[in-house]
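Visitor: Sequence plus the predicted model coming up.
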Amino acid sequence: MRGVVQRVLEAHVKVDGQVVGQIAQGLVVLLGVAEGDTETDLKYLVEKTINLRIFEDDEGKMNRSVIDIGGSILAISQFTLLGDCRKGRRPSFITAAKPEEANAKYEDYVRLVRQQGVTVETGIFRADMKVQLINDGPVTMILDSTKLL
């Protein structure tokens, strides 16, 4: 499971010209689910996302999490994060989970984050989405459950 986490001042996602999810300060999380991702992968990404200390404290150090600042998360499903671009010119998506599995894991991610008291807005799974954000910093982190030590 992979996540691209961006610290934002605000963000929204539109489908067919209509805003379907919107947050103020917090995180935009682009989430890719791989074939065979487990509950362990899911829990790792949830815990890492909500506890990642990438917001500044009073001394200007990145020492606060989205929970600490009372921020929100805009979670967007994005299978292209599993694209393999090493060969040829067209990405291969053979490691991406099938839509049913990916949607279930994406919904589980959203549910588990909400259970931790964080407000989560979402896009629409498999829709053509337009995501607009103001990246704060910019600060962007890549989380990958396959990189566990």
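Guide: Perfect, I can see it now.
Visitor: okay, CA-based contacts and neighbour counts for the rest of this
Guide: OK.
Visitor: for the helix or strand hosting Glu101, packing partners?
Guide: Glu101 belongs to helix 99-115 when elements are defined using DSSP states H and E. On a contact count with 3 or more C-alpha pairs under 8 Å, 6 or more residues apart in numbering; DSSP states H and E, helix 99-115 meets helix 39-51, strand 72-77, strand 119-122.
Visitor: and here's the other structure:
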Amino acid sequence: MKVVVQRVLKAKVSVDGQEVNSITKGLCLLVGLHKSDQQSDINYMVQKILKLRLFDKDEKKWHSSVVDMGYEILSISQFTLCYKLKGNKLDFHYAMPGDAARQNYQYFLESLKKSYDETKIKDGVFGGKMEVEIVNDGPVTVQLETSEKTISEQSRECQDDV
């Protein structure tokens, strides 16, 4: 599982020019699921995101999480994060297939809601062609991955495929 976490002043997702969801200050998550991801990977990632200290509080630099600050989260499914390059071509065969990805992404969202405040968790349209507007705060962008071993194994497998 790979998540790009961006600290934002605001973020919005639209489909066909119609706003689907938006947040003010908080985190925008771009979420990619690998085909080998398990619920344990998702549970780990949810906790990591919610505890990640990216915010200032009481003039202390980056000592607070999104939960500490009571900020919002906008989550966007993005299978393209699970790519490997074959020459100059993107290969997505490590991305989780459609139905399984939809179920696991929903599990990710529900886990975020159960672990935080469901009214502060927003998302886009799974599988939709979305327009995402992000006003990055800082800018601060962090990449999280569930298992370095899994990523390394997948990289080796991809090299073997070339």
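Guide: Perfect, thanks for sending it. Given the structure is predicted, the values throughout are model-derived calculations rather than measurements.
Visitor: what's the TM between chain one and chain two?
Guide: The TM-score (TM-score structural alignment, normalised by the length of the first structure) is 0.95; 147 aligned residues with a C-alpha RMSD of 1.1 Å.
Visitor: closest to Asp128 of the first structure out of the helices and strands packed on helix 99-115 of the first structure?
Guide: Asp128 of the first structure sits nearest to strand 72-77 of all those, at 10.9 Å, using C-alpha to C-alpha.
Visitor: just the strands in the second structure please.
Guide: 2-15, 18-23, 26-32, 55-57, 60-64, 72-77, 84-86, 89-91, 121-123, 130-145 (DSSP state E).
Visitor: Now do the same contact list for the residue most central in space within the second structure.
Guide: Centroid check for the second structure by C-alpha atoms, centre = their mean gives Val31 as the closest residue, at 3.0 Å. Listed by C-alpha atoms under 8 Å, 6 or more residues apart in numbering, the contact partners of Val31 of the second structure are 1-4, 75-79, 81.
Visitor: go again using 7 Å as the cut-off
Guide: Each residue near Val31 of the second structure by C-alpha atoms under 7 Å, 6 or more residues apart in numbering is listed here: 2-4, 76-78.
Visitor: what does Val120 of the first structure give?
Guide: Per C-alpha under 7 Å, 6+ apart, neighbours of Val120 of the first structure: 72-75, 110, 114.
Visitor: do Glu59 of the first structure as well
Guide: Contacts of Glu59 of the first structure (C-alpha under 7 Å, 6+ apart): none.
Visitor: what's the helix holding Glu101 of the first structure aligned against in the second structure?
Guide: Aligning helix 99-115 of the first structure against the second structure (TM-score structural alignment) gives residues 98-114.
Visitor: Show me what counts as buried in the matching stretch.
Guide: The neighbour-count check on stretch 98-114 of the second structure (16 or more other C-alpha atoms under 10 Å) flags 101-102, 104-105, 108-109, 111-113 as buried.
Visitor: ok, and what's touching that stretch?
Guide: By C-alpha under 7 Å, 6+ apart, stretch 98-114 of the second structure touches 33, 42, 46, 121, 126.
Visitor: one more time with 10 Å, if that's ok
Guide: 31-35, 37-39, 41-43, 45-47, 49-50, 73, 75-77, 79, 95-96, 115-116, 118-123, 126-127 (C-alpha atoms under 10 Å, 6 or more residues apart in numbering).
Visitor: Give me the neighbour count for the closest residue in space to Ala96 of the first structure that isn't next to it in sequence.
Guide: Spatial nearest neighbour of Ala96 of the first structure, chain neighbours left out: Ala34 (4.4 Å); criterion: C-alpha to C-alpha, 6 or more residues apart in numbering. Neighbours of Ala34 of the first structure under the rule other C-alpha atoms under 10 Å: 24.
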